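Q: the sequence and its predicted three-dimensional model are supplied below.
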Amino acid sequence: MIDNPEIHEPEGRGIEGDHSFGPLLGELDLHLIAEGRHWQLADCLGAHVMEVNGVQGTRFAVWAPNARRVAVVGDFNSWDGRQNPMRLRREAGVWETFIPGVGPGDRYKFEVIAHDGNLLPLKADPVARQTEMPPATASVISVPDEFIWTDDEWMATRGEKQQPDAPISIYEVHFGSWMYESGEGNRWAVSGRRLIEYATAMGFTHIELMPITEHPFGGSWGYQPLGMYAPTARYGSPTEFAEFIDACHGAGLSVILDWVPAHFPSDLHGLADFDGTALYEHADPQQGLHPDWNTLIYNMGRNEVRNFLLCSALEWVQRFHVDGLRVDAVASMLYLDYSREPGQWTPNRYGGRENLEAVDFLQQLNSIVPERSAGAVIIAEESTAWPGVTAPESAGGLGFQYKWNMGWMHDTLRYMQHETVHRRYHHNDMTFSMVYAYSERFILPLSHDEVVHGKRSLLQKMPGDRWQRFANLRAYYGFMWGHPGKKLLFMGGELAQEREWNHDAHLDWAALDDVHHGGIQKLVRDLNELYRATPAMFGSDTDPAGFEWLIGDDHTNSVFAFLRLHQGQCVLVVSNMTPVPRSDYRIGVPIHGRWKELLNTDAEIYGGSNVGNGGGADTTAHPEHGREQSLLLVLPPLATVILAPEGYSI
């Protein structure tokens, strides 16, 4: 699946061991590994089926510079480390060997004896491209890349679909529980096909998959991965995953993967204490142990570790044609004192709390991925006010293309959870985001994190009786889709799921038989359709001239009204966040004539009360809000209405 695999010439000399086959790793490979600049690392290390001197077999290579001895063990040698010892290429700390007759599908691990003579637990291959089904932990020799991609045109133009002036509406998915299927097999083909059809019908532009990198514990949802180069065996083979990505592109869907370079679990078969030393992690627990998750933190100051992670990122965007990576827990990487009390962290060389090595790594990530995989984007989940997350490195920024707007999410959800009679006292929660809306390129996230661990589902967060809860959620979605910033909704949000998300069960699809749940689904579909068809709602997301408050201070009535503007197009968004209908509500507008009601979240088709403006309203020569003309609108209860002048242009 790699488009241009690098050929590794057999050159150089072995250091140790009695072997029938000479060394296969080239001196250039070893030099680049040692420098941390080998951009085809998984083509060099790991297990690779090949023919040597007319003999078919597999070449194994692993980085373990401090080990006394390393051997390959597997089904093919009864897991006996005495049979296939490896040769040390000391200049890079890499061990290698070639084993005849071993091939695709064979399971293997590395037997490592530490420098002090201790035999370590068997280690899985850090760069394995395939693993066996968890909870088993062996690596698997993968089939050589033979998949034929059909998305050449997509790959050549995918960057255009992810620019700041493009419509981006992301459907975040935990693949295993979107439509739960028990047992093994190619779930990418079965559930994947259904997911593609569904996301397309719902009008989303992107699917974002929670981590599918191999991980030992399913309850981590993938956020504690060990197989940074291997799609989890839970859903199928690497080739079947590639087929899913290709099918997404064929259907017009971009794919983003959650990717976790911040930390890794301490499972004995994994990266921890890999060669008897803190190889991948920091030896100092003040830098190497994550206090919240009891996981280990990568040593970003080590060239080989940075190379390992950067090449993992490239593996997904190059080999698997993934369109973007969403980097998890960026804040935990940036701050040395993250979740630590005084005395529990080590300052940087300037005495500060900034993790300079992590900053350098993130800047390098955001430089090398676009450079080597055109059109791919990198997105930050960063929950603090770190400056310049999406600014270029040349301007002192981290270089991400987008950042999740966690502030918007927290503020607006807090507002929506207040009883409607109290919202007048919290009005600024809905308006504050515009103070900093153009400081970064933002995505507005309603993610999985907001519907787990006792936080309740989005619907259950809404106050009032059953009707009001659905109406609140509809109004909130209308406000969100109108607000500047790209959109992200976690699966189940479009169903107004009653219960919290459960990773061991699929979504409550049966709820769609209810008119209110089905109405929310129709609303999200129609919001996506309107959003994608209306450049004023996305084209100027990063331009302050693309937004104007008309009413941002009506605390008494809890009403918000703003314009979205782009290249002569104008859209009016009005939200009434109380259950009281407002008749004859006057709003000054920049264009005279008839304004068409494009969407009303209180429409009967969405489960609403069908209060509205009969499809539109005409301006009158009544000055208001600094305009020469105004609209006299009916504002439905707990609803957002979206209008535009007929002709859609100024």
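A: In hand now; what should we look at?

Q: please count neighbours and contacts with C-alpha atoms only from this point.
A: Will do.

Q: what's residue 152 in contact with, if anything?
A: Neighbouring residues of residue 152 by C-alpha atoms under 8 Å, 6 or more residues apart in numbering: there are none.

Q: cool, residue 401 as well?
A: Residue 401 sits in contact with 377, 378, 379, 390, 441, where contact means C-alpha under 8 Å, 6+ apart.

Q: how much space separates it from residue 440?
A: Going from residue 401 to residue 440 by C-alpha to C-alpha, to the nearest Å gives 9 Å.

Q: now for those two: what residues contact both?
A: Joint contacts of residue 401 and residue 440 (C-alpha under 8 Å, 6+ apart) are residue 390.

Q: and here is the other one:
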Amino acid sequence: MTTDLADIFFGVKADAIQALTEGRHGDPFSVLGPHRCGDGRFSVRVFLPGASGVDLIARDSDRLLATADLVHAAGLFGAVLPELASYRLRIHWPDAIQITDDPYSFGPLLGDLDLHLVAEGTHYNLTRALGANPMTIDDVAGVRFAVWAPNARRVSVVGDFNSWDGRRHPMRLRPQAGVWEIFIPQVSVGERYKFEILDQYGNLLAQKADPVARAAEPAPSTASVVASTDPFAWTDSAWLNTRRSADKQAEAISIYEVHAGSWLRDMSEGARMLDWVELSQRLIPYVRDMGFTHIELLPIMEHPFGGSWGYQPLGLFAPTGRYGTPEDFAYFVDRCHGAGIGVILDWVPAHFPTDVWGLARFDGTALYEHEDPREGFHQDWNTLIYNLGRNEVKGFLIASALEWLEHYHIDGLRVDAVASMLYRDYSRAAGEWIPNRYGGRENLEAIEFFKHLNSIVHERFPHALMIAEESTAFPNVTRSPQEGGLGFDMKWNMGWMHDTLHYMSDDPVYRKYHHGSMTFGMIYAYSERFILPFSHDEVVHGKGSIFAKMPGDVWQKIANLRALFGFMWGHPGKKLIFMGSEIGQTTEWNHDGSVEWDLLDDPFHSGLQRLVRDLNRIYRHFACLHYGDSEPSGFEWAIADDAENSVLAMLRYDRERRSVALVISNFTPIPRHDYRVGVPMPGHWRQILNTDARVYGGNGATGGDRGSESIGAHGRSQSLLIDLPPLSTMIFVHEDSLSA
């Protein structure tokens, strides 16, 4: 022993040393690092279990300043310096020598403003404050770790860099925000890490993944990964400039919903999933050729269980490692934008899984969730519900949404399970839920959360599409918060989807008895701004494929699908279909499989695909087919009451009503010859689409263009005489529309 223990341990009590060596000390910086002795010298203490020796050397010259003494058998070393100098540690391990800086020589890291914003729930650049941030401090490179765990007794960073030993890097608590922090030199991008936490009673919790990690190990591994903060080399400035001036309500929006892992599998490599680079090479050209305006990805945030399809995420800031790195995902988005395709992400703020390494009882308490299971547990999904009454939790979720829009240039978020958030009694029997402060069933905290979320998003990213999957009649979902609404741009029209599929699944002989199912949607079509969805939810859990829902033999099923898609693309509302529907996939979606691309060898299925391609083309080309998606002035029924013949006809107008389209459907297998329909304008009407055309696999009885006659019909002085093919939809545009 070369130095008096009293000097090394000046001001430190024995029980603090014991707590430190046992991994129980909640304020390690009060013991470790440099501290002034009573005589003006400095004691430096380091805790390195397993080390055989430690030297303090000058940072600028590697000159020996002192050799530390082993002052506790558990691995605590100490030395006394006559004056404080910038030092490094030369650590002698049994099989190596390591030179590094002392994490406990650095002062507090996060500024008061960062801490204030975290506590207030308004730190919307949360990954810049919390998580793992590579940086250089005092010319020393390393990573600053920070995590919110206000009720923990002790929090440590563990990883490959410290042999996952929670005694090695306990963190400093910043009590004003409940945030723990530490800067660890020489940790670099790509390192794995977690947080080891002692709860307030001293119990050791399962090691936790970082709630705001920007990268994670591919499942089934669960560690967080230090992500690079270097900016991605974006090439999408032209796209960004164009989208700023776009009118998202008036423009054509046709969405291709995709599960990235099962769109296409590489069968030559054991049905391997494609990565983001491969999807850029295969999926993007396909979507562009098909004419869709957007790709919507089922949640790609990190999730432990692939069978949840991403709807039980644990990493709301990290692209899943299943398909590559965060940079690979940014590349995919960049390539989408280069191809003129927007990217929408499904985003899940409603709930999170109970996995012990995740958010559940993160610091030993119900931190992100509610304590009471009547508020905090989803019985349907066996998941936990975010506590939106906590500022920090609201801020965490809003920061996640903004991260995808800013860091990855995402064009919109489809918010999952909104209805489950809006109602306290969602899927609960009497006595299983807690009323709000007024005794009602509405979740007031969730309502305010959505208003705040959408206001912040639209302030920072006016172009962004905020889409609600909301399955009830909750009012004003797409009205602005200033008008008392939730502030979403669009809402999935679940009622239209259910009514339409119920009608189409009937044998055509019975459809006349359910004619109202196809017209009812227009009664409320402009109460919200709607997307018409045939989503993944309709092709799972025993529901079969969209193709399988259609009645009749194969020809009739495909003909029904063609007529349905023609009607859908002619109907007010933006469009969304799930992958595989465009080719008439015959089996239910399997997330472990692939779309049945071999069906395209069949002319019926390839014809359906060609139809969807052409529908997207004319939908985007003719303003009259998309202006009225959200504007009632853009729509009129031409025929709504011919239940006996199961015929429906719609008129679609552009903003100036100079361009007009007639969309007419025959939902029986019986041809209707010389069918007269009233039209608003005299002149020539060009047929731009017939779902029964041979090129789509139909019979080819097109009938062609039509000229109007001065014969009244359906309350109009002009009319067309049309032959309606069986199970078909035809679209005509007035001659003035061709130049409008």
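A: Perfect, thanks for sending it. Quick caveat, the model's predicted, so the values are computed rather than measured.

Q: sorry, back to before: closest to residue 605 of structure 1 among the contacts of residue 401 of structure 1?
A: residue 441 (34.0 Å; C-alpha to C-alpha).

Q: the closest one pairs with which position in structure 2?
A: Residue correspondence to structure 2 (TM-score structural alignment): residue 441 of structure 1 is matched to residue 529.

Q: hmm, back to that, which of the contacts of residue 401 of structure 1 are conserved in structure 2?
A: Here is what carries over to structure 2 from the contacts of residue 401 of structure 1, by both residues aligned by TM-score structural alignment, their matches' C-alpha atoms under 8 Å: 377, 378, 379, 390, 441.

Q: just say helix, strand or coil for residue 574 of structure 1.
A: Assigned with DSSP: H, G, I helix; E, B strand; the rest coil, residue 574 of structure 1 falls in the strand class.

Q: re the thing from before, which residues touch the match of residue 441 of structure 1?
A: Residue 529 of structure 2 makes contact with 249, 478, 489, 490, 491, 573, 629, 630, according to C-alpha under 8 Å, 6+ apart.

Q: what separation do you get for the last one and residue 281 of structure 2?
A: What that stands for is residue 630 of structure 2. 34 Å.

Q: who has more neighbours out of the two?
A: Neighbours per residue (other C-alpha atoms under 10 Å) separate residue 630 of structure 2 from residue 281, with residue 630 holding more: 23 against 12.

Q: which position in structure 1 pairs with the more buried one?
A: Checking TM-score structural alignment: residue 630 of structure 2 goes with residue 542.

Q: that match reaches residue 163, doesn't it?
A: No. Taking C-alpha atoms under 8 Å as the definition, residue 542 of structure 1 is not a contact partner of residue 163, at 10.6 Å.

Q: any shared contact partners between the two?
A: Contact criterion C-alpha under 8 Å, 6+ apart; no residue bridges residue 542 of structure 1 and residue 163 by contacting each.

Q: ok, back up a step: in contact with the match of residue 630 of structure 2, which residues?
A: By C-alpha under 8 Å, 6+ apart, the contact list for residue 542 of structure 1 reads 164, 165, 437, 438, 440, 441, 484, 485.

Q: wait, is it part of a helix?
A: No. Counting by three-state DSSP, residue 542 of structure 1 is not part of a helix but coil.

Q: now, which of the kept ones among the contacts of residue 401 of structure 1 sits nearest residue 335 of structure 1?
A: Within these, the smallest distance to residue 335 of structure 1 is 17.4 Å, found for residue 390 (C-alpha to C-alpha).

Q: distance check, the closest one against residue 261 of structure 1.
A: From residue 390 of structure 1 to residue 261 of structure 1 the distance is 18 Å (C-alpha to C-alpha).

Q: contact partners for residue 530 of structure 2?
A: 490, 491, 492, 493, 573, 574, 629, 630.

Q: and residue 104 of structure 1, by the same measure?
A: 49, 140, 141, 142, 143, 144.

Q: just say helix, strand or coil for the counterpart of the fifth one in structure 2.
A: Right, residue 143 of structure 1. Aligned by TM-score structural alignment, residue 143 of structure 1 pairs with residue 228 of structure 2. Put simply, residue 228 of structure 2 is coil when judged by three-state DSSP.

Q: which part of structure 1 matches the biggest helix by length in structure 2?
A: Looking across structure 2 with DSSP state H, the single longest helix is helix 603-621. Alignment of helix 603-621 of structure 2 against structure 1: residues 515-533, by TM-score structural alignment.

Q: what lines up with residue 213 of structure 1 in structure 2?
A: With TM-score structural alignment as the criterion, residue 213 of structure 1 matches residue 301.

Q: what are the contacting residues of stretch 591-598 of structure 2?
A: 259, 261-265, 271, 307, 309, 579-580, 583, 585-586, 589.

Q: what does residue 213 of structure 2 align to in structure 1?
A: Per TM-score structural alignment, residue 213 of structure 2 is aligned with residue 128.

Q: for that match, what are its contacts?
A: Residue 128 of structure 1 neighbours (C-alpha under 8 Å, 6+ apart): 42, 46, 47, 139, 140, 141, 227, 229, 230.

Q: so of these, which ones are in helices?
A: residue 42.

Q: now, the contacts of residue 128 of structure 1 that are in strands?
A: 46, 47, 139, 140, 227, 229, 230 (DSSP state E).

Q: from residue 27 of structure 1, how far off is the third one?
A: So that's residue 139 of structure 1. 26 Å.

Q: just the second one next, same as before
A: Between residue 47 of structure 1 and residue 27 of structure 1 the computed distance is 19 Å (C-alpha to C-alpha).

Q: now the fifth one
A: Distance of residue 227 of structure 1 to residue 27 of structure 1, given as C-alpha to C-alpha: 27 Å.

Q: buried residues in stretch 719-737 of structure 2?
A: 719-735, 737 (16 or more other C-alpha atoms under 10 Å).

Q: with stretch 117-132 of structure 2 instead?
A: So stretch 117-132 of structure 2, judged by 16+ other C-alpha under 10 Å, has buried residues 117-127, 129-132.

Q: residue contacts, the counterpart of residue 358 of structure 2 in structure 1?
A: The criterion is TM-score structural alignment: under it, residue 358 of structure 2 has residue 270 as its aligned partner in structure 1. Counting by C-alpha under 8 Å, 6+ apart, residue 270 of structure 1 touches 123, 124, 126, 226.

Q: what sits closest to the equivalent of the last one over in structure 2 if chain neighbours are left out?
A: Structural correspondence for residue 226 of structure 1 with respect to structure 2 (TM-score structural alignment): residue 314. In space, residue 314 of structure 2 comes closest to residue 303 once its chain neighbours are excluded; the distance is 5.3 Å by C-alpha to C-alpha, 6 or more residues apart in numbering.
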